[in-house]
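Undergrad: Here you go, sequence then predicted model.
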Amino acid sequence: MASRGRFGDSQPNGDGASSDGGPDLSDRQARIAVEAALTREYRFQQKLSQALTADVPEQGIAEVLQEHLGLDVAVEDPFGHVLARGGAGAEATYPRLTRAQRDRLVDAARRMSGPVRVRDQLASVAASRGTLLGLIVVLDPQGTLEPDGKTPELDARPGGPIAGALHAIGLATGALTLHLLHRRHLARTELRLRHDLVETVLLECDQDGLEAEVDRRVGRASALSHDLTGPHRVLAVRPRHGHWPDGEAVGDLVEQAARSLDMPYLGTLRGQTAILVCGTPRAWQTESGSATAPWSGRPTMGPGAGATRTSEPCSGSAWQAVHDAFTHVLQDVPAVGVGSFVDRPEHLPRSYREAMQALTVRTRQADPRGLITFEDLGLYRLLATPEGRREAGAFVEDWIGSLLAYDSERQADLVHTLGVYLDQGGNYDATAAALHIHRSTLRYRLQRVRELSGHDLAHTDTRLNLHVAVRAAVVADPAVLPASG
């Protein structure tokens, strides 16, 4: 009589056969399947751990999961940008979701413990305390990981292929969460350190102990992988309408622009203005690392003997690359003020003040968009300082206050007309053409200017003072007039 086990099971003999003579194949197959599944999962976890130590962990996670599942995988950031792809066809076949579809997917995934299917995709959310950090998206157009409903006991068993795949996606999502959370903490720490450093280097150095203070600043910058000893300029960037794009981190946008220019920088945000302490862009560096024009502000060497300046201003086409880089990432034309070139860290506060002067002039224009360097401010270099703006207000009131009051009351255009007339050197035909008015209309307006202001436009000194007053009105504190362009 066959012996019975504790729970009434037939006991197999040592050769794998049951006591009644029949082989116990189901137990052996199950044991082999479980052991194989455990071995495969152990190897997957090993590779996943190694992926976290790679240079680009997101790419490693995507590739390890793709290899394990045999399905294409993508890793996204919180805004839907693809960070990494796993699989030869992932880039070509990866179907992007609309903003509404993505929002619904993320909302559903947050409420469930595992991946959520949306059409041909399985998405798993990497989140921490309700904050979305990223997504793992598995492309499964054939429904490979979808239970067929015919054998639910096989689909759900621990060693089953579907349960194992879903478990692997969960492990990969956990690994991605840890990596992205760690990276976020590092980024916040570095951002704070960079902000603190920029705030420090923009302060005037005390002349007592100057060398030691400069060394401290250089050392702190070096710890953040930035060489503060080389040539620099300070840039002040303000987006159009004074607001940065929704859903985008200012630091990420600035980094994109700087990367496209191959320009090292340290940055901070003051209000809605990004302040960037910038090293020389790669395009304006010699092989030895010294700066060339236009970054250096030095004249270029012409074909003849000696140095010659180009006819265009510093803010002309030579600076178009900088202008275009920020326009591209902001998807609109910002206002950019550029401080003068400095070659010593202790001179950076001056470049910062000059960048803010240039930005003030740029934003006070009728069209505030575009880039202007301190070198191109001309008369505004005197007027755009805080003290100069206060003095400008009194000067403007003395010379064109009556015209400003008349324009405000009558919705007239006398100050603008006067400014264009003086810009054109007193030429009637050129002024009329620039204003798109008839000569008789121009003559009438200028007569009203004479009557209201009491000034003789034929007098040289009077015309000079009136011209300065019109320009000063742009930067007067507070501004009383947008410039004519």
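TA: Okay, I see it. Numbering: from 1, shown residues only.

Undergrad: contacts and neighbour counts: CA atoms only from here.
TA: Fine.

Undergrad: buried set for the helix or strand harbouring A212?
TA: A212 is part of helix 210-223, with elements assigned from DSSP states H and E. Buried residues in helix 210-223, counted by 16 or more other CA atoms under 10 Å: E213, V214, R217, V218, R220, A221.

Undergrad: for stretch 440-448, same thing?
TA: Under 16+ other CA under 10 Å, the buried positions of stretch 440-448 are L442, R445, L446.

Undergrad: Same question for stretch 89-106.
TA: Buried residues in stretch 89-106, defined by neighbour count with 16+ other CA under 10 Å: A90, Y94, R102, L105, V106.

Undergrad: contacting residues around the next helix or strand after the helix holding A212?
TA: The helix or strand immediately downstream of helix 210-223 is strand 232-238, counting by DSSP H and E. The contact list for strand 232-238, computed with CA atoms under 8 Å, 6 or more residues apart in numbering, reads 272-280, 295, 334-343, 348, 351-352, 355-356, 359.

Undergrad: And stretch 401-416, by the same measure?
TA: Contacts of stretch 401-416 (CA under 8 Å, 6+ apart): I400, R445, L446, R448, V449, L452, S453, V470, A483, S484.

Undergrad: Keep only those of these that are in helices.
TA: The members of the contacts of stretch 401-416 that map onto helices under DSSP state H are I400, R445, L446, R448, V449, L452, S453, V470.

Undergrad: closest to H195 among the residues you listed?
TA: V470 (38.3 Å; CA to CA).

Undergrad: I'd like the buried residues of helix 210-223 written out as CSV, with distance to V82 added.
TA: Compiled in CSV, the buried residues of helix 210-223 are given as follows (distance: CA to CA, whole Å):
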residue, distance to V82
E213, 43
V214, 41
R217, 37
V218, 36
R220, 33
A221, 31
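
Undergrad: And the furthest pair within those residues?
TA: Farthest pair in the buried residues of helix 210-223, by CA to CA: E213 and A221, 12.5 Å.

Undergrad: Going along the chain, name the strands of the protein.
TA: Taking DSSP state E, the strands of the chain run over residues 73-76, 82-86, 116-118, 121-128, 131-139, 232-238, 265-270, 273-279, 300-301, 307-308, 335-338, 370-373.

Undergrad: Of all these, which one is nearest G247?
TA: strand 131-139 (12.6 Å).

Undergrad: show me what contacts the nearest residue to L132 once chain neighbours are set aside?
TA: Nearest residue to L132, sequence neighbours excluded (CA to CA, 6 or more residues apart in numbering): P78, at 5.9 Å. P78 makes contacts with L132, L133, G134, L135, as judged by CA under 8 Å, 6+ apart.

Undergrad: Neighbours of the second one, how many?
TA: Okay, so that is L133. Counted by other CA atoms under 10 Å, the residues lying close to L133 total 20.

Undergrad: Tell me where the stretch 251-400 of the chain has helices.
TA: Using DSSP state H, counting those that start in this stretch, the helices of the stretch 251-400 of the chain run over 320-330, 348-363, 380-383, 386-410.

Undergrad: Check it against this one:
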Amino acid sequence: MTPRPHASLGRVLDDLGATLLELVHGGPDVARAIGGVAIHDPLDDAAPPPDALVLGVGLGSPAEIAALLRSLSGHAALGLVVRAPVPVSEEVAAAVEDSGVALLGLTRGASWAQLAAMLRSLLAEGDIGGVGPETLGGMPSGDLFALANAVAALLDAPVTIEDRGTRVLAFSGRQDEADSSRVETILGRQVPEKYARVLFERGVFRDLYSTDQPVYIEPVTASSLPRVAVAVRAGDEVLGSIWAAVRAPLTADRTTALVDASRLVALHMLRIRAGVDVERRLRTDLLSTALEGGRGARDALDRLGLAGRPVVVLAMATTHPDGTTATEAALATERQRLGDALAMHLSALHPRCATALIGDVTYGLVPSTADGDERALTIAADFLDRVGERTRAVIAVGPVAAETADLPAARANADRALRVLRAGGARRTARLSDVHVEALVLELRDLAASQGDRPTGAIAKLIAYDERHTANLVETLSAWLDAFGDVIAASAAVHVHPNTFRYRLRRLAEIGDLDLTDPEARFAAMLQLRVLSTSPRTSSQRID
């Protein structure tokens, strides 16, 4: 079993902070392990366990909160959770400072039972040596399919569990008793767009997400069955929904059962999300530590199963054309999806491959063979061919890192090549040796920009002339240099007649006082055009 991070307060805040909990006041030691979860009872003098997270059920006034905070300081409690909004008076703030106990708020709408179950689930997850499957509500933790079958039995109707994007997360048996639209949904693991559009136009999703009670939905087509759906919530956050294909409205008992089931589904969905996030975060931390090559790199590689092996570093990023309308959230989702796909692709080739999304780049460590980076290039190209052109992605390949100390240089090597690939062009995979000159040009541009360098000499004169006369001399010179002096090819590149192009060449030589027969002058001009910001015009207006 892969070791997981110990259950600390910082981890609880990371996993549940956006959904159930918020840090209201105090600067807790987020790395300190939680010793247990205790529910405060004013009629019970039993002391909570050391380093406990205490649930202050029913506490509302600042005086009650302050008194409990001070009493908990003697038990070294880590935090006190009370129902939001939390009144932070001067008395409460002083009690937090004096006791060292952090004050947290439970999101409005979330239940204490839900919070307690999630906390105990996370604490149990931190027990590395735990034996046997964990359960929530009598169901194996995270097994949404078993839960869907249980709900279907309670409602006597086939059920699907869906996320906010109408993607099917799990479904029960007996789907053959439903209709063709349900079968289509199950096969595609997504509500078909034509049905989702009808539901949206009817305001079904608006009604569904604005209540915690089941919503009865009339058939979408003449041949389909009605539906009963209920939102799955964790506090104010809607995680998804449960849909049952029914022949009539639910009875009162079944309505209550569906509402209760939605709360249990929420626990399982949160548990799945927390578990996935923890695994991702652990792998990201280990891979990041390994790539940095510091004191903990060898231990990180050992935990990744790559210690003592030569490895190749892969670096993958998505590229998007200028003017893209995708939101940052959509881009982040796309990067994560591609990273997961790369992880699956690499694991099929070698069980010890490791991948993680660090920033906006997905890094991979692939055990090296005799052909090293050549094989890694083939693997990268094969992966990009499989994912197709719907998402534009590029992969750079670093050199073989034979020792742990070689990893930082290998990563830097891959990063330099990746930057060239992200800058555009036809290449989708490359090693630094394949794009070394382009990488040097990009780095020279950085240096020039940091020093505020601008074009000088002949290039500066041509830029000034172009700006005054709406001319194209800089573009003409650039095309001629790129074509190695071939006027026919250069004139075709800028879409003008060769004679017009020759005239422009003579003009730019005169205006810029540029000797085109001098190789040093040509090199200087080309270097400035490549490295410095000249903003050459792309039109082909005629100069008279």
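TA: Nice, thanks for sending it over. All values reported here derive from a predicted model rather than from experimental measurement.

Undergrad: Quick check: which of the helices of the stretch 251-400 of structure 1 is buried the most?
TA: helix 348-363 (a mean of 24; mean count of other CA atoms under 10 Å).

Undergrad: which secondary structure elements does that helix contact?
TA: In terms of contacts (3 or more CA pairs under 8 Å, 6 or more residues apart in numbering; DSSP states H and E), helix 348-363 of structure 1 is packed against strand 232-238, strand 335-338, strand 370-373, helix 460-475.

Undergrad: What lines up with A148 of structure 2 in structure 1?
TA: Under the alignment (TM-score structural alignment), A148 of structure 2 pairs with A62 in structure 1.

Undergrad: hang on, that match packs against G86?
TA: Yes - assessed by CA atoms under 8 Å, A62 of structure 1 is found in contact with G86 at 4.8 Å.

Undergrad: Identify the contacts common to those two.
TA: By CA under 8 Å, 6+ apart, the residues touching both A62 of structure 1 and G86 are V73, A74.

Undergrad: These two: which is more packed in?
TA: Counted by other CA under 10 Å, A62 of structure 1 and G86 do not tie: A62 has more neighbours, with 27 against 24.

Undergrad: check contacts around the more buried one.
TA: A62 of structure 1 neighbours (CA under 8 Å, 6+ apart): V73, A74, V75, A84, R85, G86.

Undergrad: swap the cut-off to 6 Å and go again
TA: A62 of structure 1 makes contact with V73, R85, G86 under the criterion CA atoms under 6 Å, 6 or more residues apart in numbering.

Undergrad: ok, those residues vs V56 of structure 1, which is closest?
TA: Closest to V56 of structure 1, out of all of the contacts of A62 of structure 1 and judged by CA to CA, is R85, at 11.6 Å.

Undergrad: That closest one matches what in structure 2?
TA: In structure 2, R85 of structure 1 lands on F171 (TM-score structural alignment).

Undergrad: Pretty sure T160 is one of the things that match touches, is it not?
TA: Yes - with contacts counted by CA atoms under 6 Å, F171 of structure 2 reaches T160, the gap being 4.2 Å.

Undergrad: Compare the two and say which is more crowded by neighbours.
TA: More crowded of F171 of structure 2 and T160, by other CA under 10 Å: T160, with 28 against 24.

Undergrad: Make TSV from the helices and strands packed on helix 348-363 of structure 1 and add mean neighbour count and distance to A430 of structure 1 to it.
TA: Shown next, in TSV, are these (neighbours: other CA atoms under 10 Å; distance: least, CA to CA, whole Å):
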stretch	mean neighbour count	distance to A430 of structure 1
strand 232-238	27	34
strand 335-338	28	30
strand 370-373	24	26
helix 460-475	20	17
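
Undergrad: and V396 of structure 1, which of those is closest to it?
TA: helix 460-475 (4.9 Å).

Undergrad: and that closest one, how far out from the chain's middle?
TA: Distance of helix 460-475 of structure 1 from its chain centroid, counting by CA atoms, centre = their mean, to the nearest Å, is 40 Å.

Undergrad: Stretch 372-383 of structure 1 now?
TA: 28 Å.

Undergrad: Stretch 189-196 of structure 1 too?
TA: 16 Å.

Undergrad: Just the buried positions in that stretch, please.
TA: Buried residues in stretch 189-196 of structure 1 (16+ other CA under 10 Å): L191, L193, R194, H195.

Undergrad: how big's the offset between the longest helix seen in structure 2 and structure 1?
TA: In structure 2, with assignment by DSSP H, the single longest helix is helix 252-292. On superposition with structure 1, the mean distance recorded for helix 252-292 of structure 2 (mean CA distance after the TM-score superposition for structure 1) is 3.1 Å.

Undergrad: Over to stretch 437-445 of structure 2?
TA: Stretch 437-445 of structure 2 sits 3.5 Å off on average (mean CA distance after the TM-score superposition for structure 1).

Undergrad: From T53 of structure 1, how far off is G174 of structure 1?
TA: For G174 of structure 1, the distance to T53 of structure 1 equals 15 Å [CA to CA, to the nearest Å].

Undergrad: Tell me which of the two has more neighbours.
TA: Neighbours were counted for G174 of structure 1 and for T53 using other CA under 10 Å; G174 has more, 16 against 11.

Undergrad: Looking at structure 2, name the residue matched to that one.
TA: When structure 2 is aligned by TM-score structural alignment, G174 of structure 1 is paired with R263.

Undergrad: who's in contact with that match?
TA: Remark: with contacts taken as CA under 6 Å, 6+ apart, R263 of structure 2 is in contact with nothing.

Undergrad: Counterpart of R389 of structure 1 over in structure 2?
TA: The pairwise alignment with structure 2 assigns R389 of structure 1 to L447, based on TM-score structural alignment.

Undergrad: Okay, that match and L529 of structure 2: tell me how far apart.
TA: 15 Å.

Undergrad: same thing with G165 of structure 2?
TA: From G165 of structure 2 to L529 of structure 2 the distance is 48 Å (CA to CA).

Undergrad: just E218 of structure 2 next, same as before
TA: According to CA to CA, E218 of structure 2 stands 66 Å off from L529 of structure 2.

Undergrad: Equivalent analysis for R298 of structure 2, please.
TA: In terms of CA to CA, R298 of structure 2 sits 45 Å off from L529 of structure 2.

Undergrad: how about JSON lines for the contacts of P78 of structure 1, with distance to L48 of structure 1 added?
TA: Shown next, in JSON lines, are those (distance: CA to CA, whole Å):
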{"residue": "L132", "distance to L48 of structure 1": "21"}
{"residue": "L133", "distance to L48 of structure 1": "19"}
{"residue": "G134", "distance to L48 of structure 1": "17"}
{"residue": "L135", "distance to L48 of structure 1": "16"}
